[in-house]
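Chemist: My questions concern the predicted model and sequence given below.
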Amino acid sequence: MTRVFVSAEEAVADIGSGASLAVGGFGLCGIPDALIAAIAHGSATDLEVASNNCGTDGHGLGLLLEQKRIRRVIASYVGENKEFARQYLAGELEVELSPQGTLAERLRAGGAGIPAFFTPAGVGTPVSEGGLPWRYDGDGSVALASPPKEVREYAGKRYVLEESITTDFALVHAAVGDTEGNLVFNMAARNFNPLAAMAGRVCIAQVETLVRPGVLDPAQVHLPGIFVDRIVATGVQDKQIEKRTVTARKDLPL
């Protein structure tokens, strides 16, 4: 059964050093920012994170990076975080890059109990052949590289074997949730959140609005409560924009 917590700090209190986390969101869209901030206020370190990206400088998972709380990251995009790049190139952070669709399926497969699957993405590249730098030495040489993966041919096409991802905890953000853990995501904020929730052995959801059972239309539920262990109402958090682009208004003639 889903347990309702009164604060984000209480919901993440048992996330200890060395824990693995699947974290929802895409860029800064739909990230569980209150839960991440609560972890940043605690003492957990040496964390392993599986997420589409690692936030930006000063926001989202970037908070944990700045505090040197993260040991290893599995992600598909890391281009918006200067501190991430600095730690990676300095040998302070281990990074496994995974094609975005592959990462999504690795999380989903982990939640579905599927240990591995074959995909054409990455065949014939370092993704399948190995050699991607996972960790650098301080002098710029590669201390640890990705190993080669099994490749098989099916119906004349080659596929690479990818292992699924399961983590100790999952952190997700939803627009609305009920006290049974059923979640509704707002538009693009749906992104990696359902997949991350499935991959975590203990799923913690922050929701903007918490309602009683029966309020949500079952047909509109994006993630059933069977995947959610803890839920906390955080309200609407300050929305951050990665790259603000504006233009001067030009009134068009009728």
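Modeler: Great, that's in hand.
Chemist: make it CA atoms for all contacts and neighbour counts henceforth
Modeler: Will do.
Chemist: Please enumerate the strands of the stretch 1-150 of the chain.
Modeler: 3-5, 20-23, 47-51, 70-75, 94-97, 116-119, 133-136, 142-145 (DSSP state E, counting those that start in this stretch).
Chemist: now for the ones you listed, which one comes closest to Thr166?
Modeler: Across these, Thr166 has its closest neighbour in strand 20-23 (7.8 Å, CA to CA).
Chemist: still on that earlier bit, including mean neighbour count and distance to Leu103, could the strands of the stretch 1-150 of the chain go into CSV?
Modeler: Output for these, formatted as CSV (neighbours: other CA atoms under 10 Å; distance: least, CA to CA, whole Å):
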stretch, mean neighbour count, distance to Leu103
strand 3-5, 16, 29
strand 20-23, 28, 11
strand 47-51, 24, 8
strand 70-75, 22, 7
strand 94-97, 22, 9
strand 116-119, 16, 11
strand 133-136, 22, 16
strand 142-145, 16, 18
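Chemist: could those go into CSV alongside distance to Ala188?
Modeler: Below are those laid out as CSV (distance: least, CA to CA, whole Å):
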stretch, distance to Ala188
strand 3-5, 25
strand 20-23, 15
strand 47-51, 16
strand 70-75, 19
strand 94-97, 23
strand 116-119, 25
strand 133-136, 30
strand 142-145, 34
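Chemist: show me where the stretch 151-254 of the chain has strands.
Modeler: Counting by DSSP E, counting those that start in this stretch, the segments of the stretch 151-254 of the chain that form strands are 151-154, 157-163, 167-178, 183-184, 200-211, 230-233.
Chemist: wait, which of the strands of the stretch 1-150 of the chain is closest to Asp178?
Modeler: strand 3-5 (9.5 Å).
Chemist: want to compare, so here's the second one:
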Amino acid sequence: MKTIFQSFEDAVRDIHDGATIMVGGFGLVGIPENLILALVDKGVKDLTIISNNCGVDDFGLGLLLKNKQIKKMIGSYVGGNKEFERQLISGELEVVLTPQGTLAEKIRAGGAGIPAFYTPAGVGTPVADHKESRVIKGKEYLYEESLEADFSLIRASKADEMGNLRFNKTARNFNTMMASAGKVTIVETEELIKSGDLDPDMVHTPGIYVQSLIIGKQEKPIEKRTVKN
């Protein structure tokens, strides 16, 4: 049995100033919205956030950004977040932009205990500045170190009491690999079922990577609404 929290305040109680946190999601898909809101309410600051992007101005990680609770952001793109863009340009926020595939592999490698790897992504671009490179079989590769975090905040559609997780379609995105790369993994799940009720063949992330769970109802806003006239 994993720790099952009854309040989001309790779920993030141990997250401290200066913590490095991985946050699952892609855009607003699969983000642990209520855990993020709990961090906003907690007022924890000087955070290093590892996530694909930083939400939007008024939702998700964008709320932490707006409150100046994030000191450093490691991600793959700015997206439509104007405050992210403003803080980046003004120098208020330290940003490490990383090719998306490289970011995914850095997280996966961290969870697998692999300290570093070589990748062709970024060769010949500003991404390669001040980085070690190596020619392997006649092709140049960049040296990239893996990523780990103090905490991983994960969003699942279904979990059992042992922490085995299922994700809904593309909401799997970064959640699966981040679950394994955090020293402490906290899962916000839409549905919590009894142990043994989740088909083992349908488990996306095994419970060995999960320390605690909480049930949360998500708002699930649309990041960019497109309609046909």
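Modeler: The structure has been received and is ready for your questions. The model shown is predicted, which means the values in this text are computed figures rather than measured ones.
Chemist: now what about the TM-score between them?
Modeler: Remark: TM-score between the superposed chains equals 0.98 [TM-score structural alignment, normalised by the length of structure 2]; 229 aligned residues with a CA RMSD of 0.9 Å.
Chemist: Once aligned, what mean separation remains between the longest helix along structure 2 and structure 1?
Modeler: Under DSSP state H, the helix in structure 2 containing the largest number of residues is helix 100-112. For helix 100-112 of structure 2, the mean deviation from structure 1 after alignment is 0.4 Å (mean CA distance after the TM-score superposition for structure 1).
Chemist: Which positions in that helix come out as buried?
Modeler: Buried residues in helix 100-112 of structure 2, defined by neighbour count with 16 or more other CA atoms under 10 Å: 102-111.
Chemist: Let me have these in a markdown table, extended by distance to Pro206 of structure 2.
Modeler: As requested, the buried residues of helix 100-112 of structure 2 are exported to a markdown table (distance: CA to CA, whole Å):
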| residue | distance to Pro206 of structure 2 |
| --- | --- |
| Thr102 | 24 |
| Leu103 | 22 |
| Ala104 | 19 |
| Glu105 | 19 |
| Lys106 | 20 |
| Ile107 | 17 |
| Arg108 | 15 |
| Ala109 | 17 |
| Gly110 | 17 |
| Gly111 | 13 |
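Chemist: Could you single out the nearest of those residues to Ile89 of structure 2?
Modeler: Distance ranking of those against Ile89 of structure 2, using CA to CA, places Leu103 first at 21.8 Å.
Chemist: Tell me which residues touch the residue nearest the centre of structure 2, please.
Modeler: Nearest residue to the geometric centre of structure 2 (CA atoms, centre = their mean): Val23, 2.4 Å. Taking CA atoms under 8 Å, 6 or more residues apart in numbering, we find Val23 of structure 2 in contact with 31-32, 49-51, 152-154, 175, 178.
Chemist: Thr2 of structure 1 now?
Modeler: Shown in contact with Thr2 of structure 1 (CA under 8 Å, 6+ apart): 179-181, 225, 228-231.
Chemist: Which of those are conserved in structure 2?
Modeler: Among the contacts of Thr2 of structure 1, the contacts conserved in structure 2 (both residues aligned by TM-score structural alignment, their matches' CA atoms under 8 Å) are 179-181, 228-231.
Chemist: Dump the residues you listed to a markdown table, plus neighbour count and distance to Asp217 of structure 1.
Modeler: Converted to a markdown table, the kept ones among the contacts of Thr2 of structure 1 look like this (neighbours: other CA atoms under 10 Å; distance: CA to CA, whole Å):
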| residue | neighbour count | distance to Asp217 of structure 1 |
| --- | --- | --- |
| Thr179 | 20 | 14 |
| Glu180 | 21 | 13 |
| Gly181 | 29 | 13 |
| Val228 | 26 | 18 |
| Asp229 | 21 | 20 |
| Arg230 | 22 | 21 |
| Ile231 | 30 | 19 |
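Chemist: rewinding a little: now flag whichever of the contacts of Val23 of structure 2 is closest to Gln218 of structure 2.
Modeler: Nearest member of these to Gln218 of structure 2, counting by CA to CA, is Pro32, at 8.1 Å.
Chemist: pretty sure the closest one is touching Glu188, no?
Modeler: Yes: with contact defined as CA atoms under 8 Å, Pro32 of structure 2 reaches Glu188; the gap is 6.0 Å.
Chemist: Give me the common contacts of those two.
Modeler: 153-155.
Chemist: Map Arg172 of structure 2 across to structure 1 for me.
Modeler: When structure 1 is aligned by TM-score structural alignment, Arg172 of structure 2 is paired with Arg190.
Chemist: excluding its backbone neighbours, what's nearest its match?
Modeler: Gly30 (7.0 Å; CA to CA, 6 or more residues apart in numbering).
Chemist: for that neighbour, what are its contacts?
Modeler: Contacts of Gly30 of structure 1 (CA under 8 Å, 6+ apart): 24, 172-174, 188-191, 193.
Chemist: before we move on, what about Pro99 of structure 1?
Modeler: Contacts of Pro99 of structure 1 (CA under 8 Å, 6+ apart): 76, 121-122.
Chemist: In contact with the aligned residue in structure 1 for Glu140 of structure 2, which residues are there?
Modeler: In structure 1, Glu140 of structure 2 lines up with Arg158, judged by TM-score structural alignment. For Arg158 of structure 1, the contacting residues are 120, 123, 151-152, by CA under 8 Å, 6+ apart.
Chemist: how close does Arg158 of structure 1 get to Thr102 of structure 1?
Modeler: 15 Å (CA to CA, to the nearest Å).
Chemist: Tell me which residues touch the residue nearest to Glu80 of structure 1 when sequence neighbours are not counted, please.
Modeler: With sequence-adjacent residues excluded and distances taken as CA to CA, 6+ apart, Glu80 of structure 1 is closest to Thr56, at 5.6 Å. Listed by CA under 8 Å, 6+ apart, the contact set of Thr56 of structure 1 reads 27-28, 62, 80-82, 242.
Chemist: Aligned counterpart of Tyr77 of structure 1 in structure 2, please.
Modeler: Match for Tyr77 of structure 1 (TM-score structural alignment): Tyr77.
Chemist: rewinding a little: neighbour count winner among Pro32 and Glu188 of structure 2?
Modeler: Glu188 (29 against 26; other CA atoms under 10 Å).
Chemist: Which residue in structure 1 aligns with the more buried one?
Modeler: Checking TM-score structural alignment: Glu188 of structure 2 goes with Gln206.
Chemist: any chance of the shared contacts of Pro32 and Glu188 of structure 2 in a markdown table, plus distance to Leu97 of structure 2 and neighbour count?
Modeler: Putting the shared contacts of Pro32 and Glu188 of structure 2 into a markdown table (distance: CA to CA, whole Å; neighbours: other CA atoms under 10 Å) gives the following:
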| residue | distance to Leu97 of structure 2 | neighbour count |
| --- | --- | --- |
| Leu153 | 20 | 24 |
| Ile154 | 21 | 30 |
| Arg155 | 23 | 37 |
